[in-house]
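Q: can't give you the sequence, but here's the structure:
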C-alpha cells in the first residue's frame, strides 16, 4: 500500500481521533464525508504533520513519517479558503513552492503546462486581488500540484464556490490528478463530488472511520445505521428474523409487515449464527409506487397511506405509513402527477429483495435480544 494509517490516535483534549486504520493505493482518489466535527480535518492535518499522533503510525511508500516535518513529507494541502500571497501575482504564487525543487527554467515550463491544464494561462500575471473564487482556487491547486507531491490533501476545496464553478472544477480536477498520477484524500459535504471523483469513500463520525469502501458499496450496502442514515437511505427498520436460508431471509417488522431480503453477503451468516433481530434498509430511489397491486419481480409489495409529500428540486419525496412504519420513496414530479399523489391517499409500494440491505452486518450482537 502507498499510504498506511495504523492504530492512529490523536488526543486534542476536547476531541479524540480514535484508532484510525486504513490504507490507500498510489494514484487512488479517496473522499471523506461525515458530519461537522467528526474528525475529517484533524485526520488530514495529522497526515501532513500539523498534529502529532499520541499513538499509531503513518507510513508513506513503506516509510514511517510520524516524526518528519510537514515540509519534508512530500504532501500538499488545499483548503476551502485558498491562501495566496497578496504581494505576488498568479505566476509567482504558483512558482513559490517549486523554487526549492526545480530550476527557473523547469519552473517556467511546468507553470505553462499546469496553467494550460487549469485554464489559467491568461491570468498568470494578474494581481491576486482581482481573481474570482474559481480562479483563486485553480491557482491554489496549481501551486500544490506543481511540486509533484506524493499526496494531495483537499479540505472542502470547492465549497465556497458557486454551483456552476464547482461543477467545472470537479470535472477539471478529475482529469488533472490522473494526468499527474496524484494520490488524493478529499473532504467534502457534496455528494456530487463523491460520485464524480472518488474511487472509494470513507464515512467518519466521532473521530472514527465507520466505513471505507467503494462509492457503490457505501451508498447501497452501508455497514451500520449511522452510515445508512448519513448517505440518505432514510428507510431503516428493526425486525425479527422469521425465516432464513443461504439465499434470503424474511423479517417481520413491529407493524407485522413481512420483508424479504436477498442480501446474500449476510443471509448465510444470519442462519448460521441464529440471529433473531436485525436492521434492514431500503434506499428511497428503489421504492416503486403504484395505485393498484400488480405482478412484478419485486419480492416486497405493501399497501399504505401517504402521510407526507415534499418537493426536493426535480423530485418528490413521498412518505407512506404502512401499519406504523414510514417508508420514504422518490418520484419525479411527472410520475407524482400521473399517480395523483396526495395526502391520505392509499397507495402500494414495492421494492426488490435485492434492494433490502442488512445493516450492522459485522456486529449482529449489538441488536440481538
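A: Happy to help now that I have it. All values derive from a computational prediction rather than experimental measurement.
Q: going forward, measure contacts between C-alpha atoms and count neighbours the same way
A: Fine.
Q: Could you list the buried residues of stretch 274-286?
A: Using 16 or more other CA atoms under 10 Å as the test for burial, stretch 274-286 gives 275-284, 286.
Q: now, among the residues you listed, which is nearest to residue 99?
A: residue 283 (51.0 Å; CA to CA).
Q: got the contact list for the closest one?
A: Applying CA atoms under 8 Å, 6 or more residues apart in numbering to residue 283 gives the contacts 220, 232-235, 329, 355.
Q: possible to save those as TSV with distance to residue 112 and secondary structure?
A: Below are the contacts of residue 283 laid out as TSV (distance: CA to CA, whole Å; DSSP: H, G, I helix; E, B strand; the rest coil):
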residue	distance to residue 112	secondary structure
220	43	helix
232	43	coil
233	46	coil
234	48	coil
235	51	strand
329	50	strand
355	50	helix
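Q: want to compare, so here's the second one:
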C-alpha cells in the first residue's frame, strides 16, 4: 500500500504551533499546527464554520490568536500589525476602488505608504505579471470578473509579499469562469514563485490548484496531504465523506496483515488497504468511491444488487443500486432500468478502510 505522504516542497516559510482562537464560548480554531513551505500552493478546505477563514485572518493579522505561536521566516508574528507583515490578502469581493483606474488601484498601497520613488515602474511590473499591463487606464466596471481578480492580485503583489492569502476569490463567478481562472491562478503562482494560502469549500477547486490540501473540521486539521492522498487515503470518515462522492460502510476489522485488513460489513467480508493504527476488533469504515464499482469484473468483492435510480448526466449515467441495506453509486455507460438485478464488482485493492471520525 502506498503510504500517506506530505510533499516536501521547499524550506519552511510559515509555522503555526498550537494556535487557538475563540469567539465568546465558541472555539473557531482548536490548537492547530500548520506549516507552509516556500513557493507552495496550500489550500484550506472544509465546510462553513470549520475555522479556515479564521486561520487566514490570523495569518494576515486581522485576528489575534488566544494561544499558540506563529512565525514567518522564523520571525514571531505576535504583536506585528497587518500593515507591517510581508503578507497580502485577496478578498472574495476583490475590493477595487470603483472611482480609480486600474493603475491607481494597483498603486494605492504604495502611494499610501509614501516614500516610494518608482511607483509607476512597480505598477507596470505587477500588471505585467498578471497579463493586465494594457488595461491600466480602465476602470473596474469596464473589466470582466476574471480581469478584476487579476487586478486584485496585482495590487496584492506590488509590495512583494512573502505570502499571498486568498479568501474564496472565485466563489462569486460562474462554473465555466471559475475553471478558466483556476488554470490562470495556478500558472500565476508558479510564475511569481511565492507561497499562496487559499481558502475554499470547493473540493474540485482545491484539487485543481493545490500542492497541499489541509482539510479542516470543527476548528481542527483532519488531514494534510497532497490531493491524491487526500482522495485515495482519507484519514477518517469525515474526510472520506467530504471529499468526493463515497459510499461509507461501517464494519469491524476481523484481522490485519501488514498494510491490508479484512473488514466485516453488511456487504460481507472485504479485504482492502487500511489506515495506520487500526487493528483487529476496531470499528472502522470501508470507503467505496464510485469509480471502484463496475458491472464488469470478477473477484471476491462481488455484490448482487437491485437498481433503485438511474440519472443521465450527459457524459455518463449515475446508477444507484441497493444491496444488504447499503446504497452503492457508480457511473455506467448507459442507463439501467429501475428494479433491474445486477452484479457489482468492487476493486477492493483501491478502496480503503479508515477510522470513524470522532
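A: Nice, thanks for sending it over. Worth saying up front: this structure is predicted, and the values here are computed from it rather than measured.
Q: Would you mind giving me the ChimeraX syntax to select the buried ones in the contacts of residue 283 of the first structure?
A: Selection of the buried residues among the contacts of residue 283 of the first structure in ChimeraX, burial being defined by 16+ other CA under 10 Å:
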select :220,233,234,235,329,355
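Q: tell me which of the contacts of residue 283 of the first structure is nearest to residue 77 of the first structure?
A: Nearest to residue 77 of the first structure among these, counting by CA to CA, is residue 232 at 29.2 Å.
Q: In TSV, list the buried residues of stretch 274-286 of the first structure along with secondary structure and distance to residue 170 of the first structure.
A: Shown next, in TSV, are these (DSSP: H, G, I helix; E, B strand; the rest coil; distance: CA to CA, whole Å):
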residue	secondary structure	distance to residue 170 of the first structure
275	coil	44
276	coil	45
277	strand	42
278	strand	39
279	strand	35
280	strand	34
281	strand	31
282	strand	29
283	coil	26
284	helix	26
286	helix	27
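Q: Any buried residues in stretch 43-57 of the first structure, and which?
A: The neighbour-count check on stretch 43-57 of the first structure (16+ other CA under 10 Å) flags 43-49, 51-53, 56-57 as buried.
Q: Taking the second structure as the reference, give the residue range that stretch aligns to.
A: Taken onto the second structure by TM-score structural alignment, stretch 43-57 of the first structure occupies residues 55-69 there.
Q: Quote the end-to-end distance of that stretch.
A: Its start and end residues considered, stretch 55-69 of the second structure measures 13 Å (CA to CA, to the nearest Å).
Q: Outside of it itself, list whatever touches it.
A: 16-22, 29, 31, 54, 70, 76, 78, 80-82, 85, 87-89, 165, 167, 197, 199.
Q: Which residue is the nearest non-sequential neighbour of the alignment partner in the first structure of residue 355 of the second structure?
A: When the first structure is aligned by TM-score structural alignment, residue 355 of the second structure is paired with residue 360. Once flanking residues are discounted, residue 360 of the first structure sits nearest to residue 224: 4.5 Å by CA to CA, 6 or more residues apart in numbering.
Q: So what does the one you found match up with in the second structure?
A: Under the alignment (TM-score structural alignment), residue 224 of the first structure pairs with residue 236 in the second structure.
Q: Secondary structure for the buried residues of stretch 43-57 of the first structure - can I get that in a markdown table?
A: Formatted as a markdown table, these follow (DSSP: H, G, I helix; E, B strand; the rest coil):
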| residue | secondary structure |
| --- | --- |
| 43 | helix |
| 44 | helix |
| 45 | helix |
| 46 | helix |
| 47 | helix |
| 48 | helix |
| 49 | coil |
| 51 | coil |
| 52 | coil |
| 53 | coil |
| 56 | strand |
| 57 | strand |
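Q: just curious, which of the contacts of residue 283 of the first structure is nearest to residue 198 of the first structure?
A: Lowest distance from residue 198 of the first structure to these (CA to CA) belongs to residue 220, with 15.3 Å.
Q: Would you check that residue 101 of the first structure makes contact with residue 147?
A: Yes: between residue 101 of the first structure and residue 147 there is a contact at 7.3 Å, judged by CA atoms under 8 Å.
Q: These two: which has the busier surroundings?
A: Neighbour comparison, residue 101 of the first structure and residue 147: the larger count goes to residue 147, with 22 against 11 (by other CA atoms under 10 Å).
Q: In the second structure, what sits opposite that one in the alignment?
A: Using TM-score structural alignment as the criterion, residue 147 of the first structure maps onto residue 159 of the second structure.
Q: Need the nearest residue in space to that match, chain neighbours excluded.
A: Sequence neighbours aside, residue 110 is the residue nearest to residue 159 of the second structure in space, at 7.4 Å (criterion: CA to CA, 6+ apart).
Q: distance of the match of residue 147 of the first structure from residue 137 of the second structure?
A: Distance, residue 159 of the second structure to residue 137 of the second structure, by CA to CA: 21 Å.
Q: do the same with residue 155 of the second structure
A: 15 Å.
Q: neighbour-wise, which of the two wins?
A: Using other CA under 10 Å as the criterion, residue 155 of the second structure and residue 137 rank with residue 155 on top: 28 against 12.
Q: State which helix of the second structure is the longest.
A: Using DSSP state H, we find that the single longest helix of the second structure is helix 175-192.
Q: Just give me the mean distance for that one relative to the first structure.
A: Superposed on the first structure, helix 175-192 of the second structure shows a mean distance to its aligned partners of 2.0 Å (mean CA distance after the TM-score superposition for the first structure).
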